[in-house]
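Asks: this one's structure only:
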């Protein structure tokens, strides 16, 4: 994201992309549903956050600015593992602050388990994280 007041980079979003040697670029809609169906997408989500931690560590060593990041988690992450602890462990391992890590949950998650999502958002808030709605207004929510 760009801060329009000074036209400088203010924040980044970490996204999952797959470049397959045989099939080329695969967009998330080609592989995320299969991972969600097998309750394995949390591994990708945790890997994305781990990558940010590694990048932040590298930038810190080079005395460069570290921008906050937003990254997606799936509703199945809440059921497949203790996603709260996995995020907390990664944040601690890389010396990040919670205000540097923003969690995005897709609007479509509200259709399937809205009470669980509300509770998850509250838990993340209690831990000190911002939670954003991803894909808001894209037609999932009435």
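Replies: Thanks, I have the structure now. Owing to the predicted nature of the structure, the values given are computational and were not obtained by experimental measurement.
Asks: okay, CA-based contacts and neighbour counts for the rest of this
Replies: Noted.
Asks: which residues touch the nearest residue to residue 121 once chain neighbours are set aside?
Replies: Sequence neighbours aside, residue 131 is the residue nearest to residue 121 in space, at 6.4 Å (criterion: C-alpha to C-alpha, 6 or more residues apart in numbering). When contacts are counted by C-alpha atoms under 8 Å, 6 or more residues apart in numbering, residue 131 touches 102, 103, 104, 105, 121, 124, 125.
Asks: try 7 Å
Replies: Shown in contact with residue 131 (C-alpha atoms under 7 Å, 6 or more residues apart in numbering): 102, 103, 104, 121.
Asks: Among these, which are located in helices?
Replies: Counting by DSSP state H, the contacts of residue 131 place residue 121 in helices.
Asks: Go ahead and build a ChimeraX selection from the buried members of the contacts of residue 131.
Replies: Burial among the contacts of residue 131 is assessed by 16 or more other C-alpha atoms under 10 Å; the matching ChimeraX selection reads:
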select :102,103,104,121
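Asks: Look at residue 61 and say how many residues are nearby.
Replies: Residue 61 is flanked by 9 other residues according to other C-alpha atoms under 10 Å.
Asks: Also residue 46?
Replies: For residue 46, the neighbour count with other C-alpha under 10 Å is 19.
Asks: Which of the contacts of residue 131 sits closest to residue 60?
Replies: Of all the contacts of residue 131, residue 102 has the smallest distance to residue 60: 19.2 Å, by C-alpha to C-alpha.
Asks: dropping in the other structure now:
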């Protein structure tokens, strides 16, 4: 009887410990984006874990700092956070940005977050995502502006 009580107590302790486990940063971002249930956000969420694992610890620190800043400024998930994380995913997965390029982008993003309004920062992230995804500066039905000699 004592053995059975010990096993049940051990099982309950391990079950409660697992329930209280905190999620990693990339998992919490993935859950946040997936809650919107939009195709765009869900695609970004699925790519973010891969992008996160390809970032250096310094880049990860900057992204965490940006996330805190965006939370304080009350950015909306859609489109603000989706565009920010989508730009990161596209920079790493599509553009194959090296460490220096990613550092430069994250530094600029930090300056935009600190100095610009929320609306201007959201526009910056939207344009960044457009650039990293399609390698264009402007895209409409009638006109596409592509950078020349950027590499």
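Replies: Nice, thanks for sending it over. Predicted model, so just to flag it, every value in this text is computed and none were measured.
Asks: TM-score of the superposition?
Replies: The TM-score (TM-score structural alignment, normalised by the length of structure 1) is 0.25; 58 aligned residues with a C-alpha RMSD of 4.9 Å.
Asks: Can you add distance to residue 90 of structure 1 and give the contacts of residue 131 of structure 1 back as JSON lines?
Replies: Converted to JSON lines, those look like this (distance: C-alpha to C-alpha, whole Å):
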{"residue": "102", "distance to residue 90 of structure 1": "13"}
{"residue": "103", "distance to residue 90 of structure 1": "13"}
{"residue": "104", "distance to residue 90 of structure 1": "17"}
{"residue": "121", "distance to residue 90 of structure 1": "19"}
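Asks: and the contacts of residue 131 of structure 1, which two are the farthest apart?
Replies: Maximum pairwise distance in the contacts of residue 131 of structure 1, criterion C-alpha to C-alpha, is 11.4 Å, between 102 and 121.
Asks: can you give me the strands in structure 1?
Replies: 2-3, 8-9, 12-14, 18-20, 24-26, 69-73, 101-106, 130-134 (DSSP state E).
Asks: Please identify which helix or strand holds the spatially most central residue of structure 2.
Replies: Residue closest to the average C-alpha location in structure 2 (C-alpha atoms, centre = their mean): residue 85, at 3.1 Å. If you go by DSSP states H and E, residue 85 of structure 2 is part of helix 82-93.
Asks: where's that helix relative to the chain centroid, distance-wise?
Replies: Centroid separation for helix 82-93 of structure 2 versus its chain: 7 Å, with C-alpha atoms, centre = their mean, to the nearest Å.
Asks: Identify all contacting residues around that helix.
Replies: With C-alpha under 7 Å, 6+ apart as the criterion, helix 82-93 of structure 2 contacts 33, 41, 44, 47-48, 51, 97, 125-126, 128-129, 132-133.
Asks: can you list those in TSV and add secondary structure and distance to residue 110 of structure 2?
Replies: Shown next, in TSV, are the contacts of helix 82-93 of structure 2 (DSSP: H, G, I helix; E, B strand; the rest coil; distance: C-alpha to C-alpha, whole Å):
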residue	secondary structure	distance to residue 110 of structure 2
33	helix	21
41	helix	22
44	helix	20
47	helix	22
48	helix	19
51	helix	18
97	coil	18
125	helix	11
126	helix	15
128	helix	13
129	helix	16
132	helix	17
133	helix	20
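Asks: now, among those, which is nearest to residue 60 of structure 2?
Replies: The shortest gap between residue 60 of structure 2 and any of those belongs to residue 51, at 10.1 Å (C-alpha to C-alpha).
Asks: The closest one: neighbour count?
Replies: Residue 51 of structure 2 is flanked by 19 other residues according to other C-alpha under 10 Å.
Asks: Compute the distance between it and residue 144 of structure 2, please.
Replies: Residue 51 of structure 2 sits at a distance of 28 Å from residue 144 of structure 2 (criterion: C-alpha to C-alpha, to the nearest Å).
Asks: So which residues of structure 2 form helices?
Replies: Remark: helices assigned in structure 2 by DSSP H are 2-19, 25-34, 39-53, 57-72, 82-93, 99-115, 118-134.
Asks: Fine, thanks again, bye for now.
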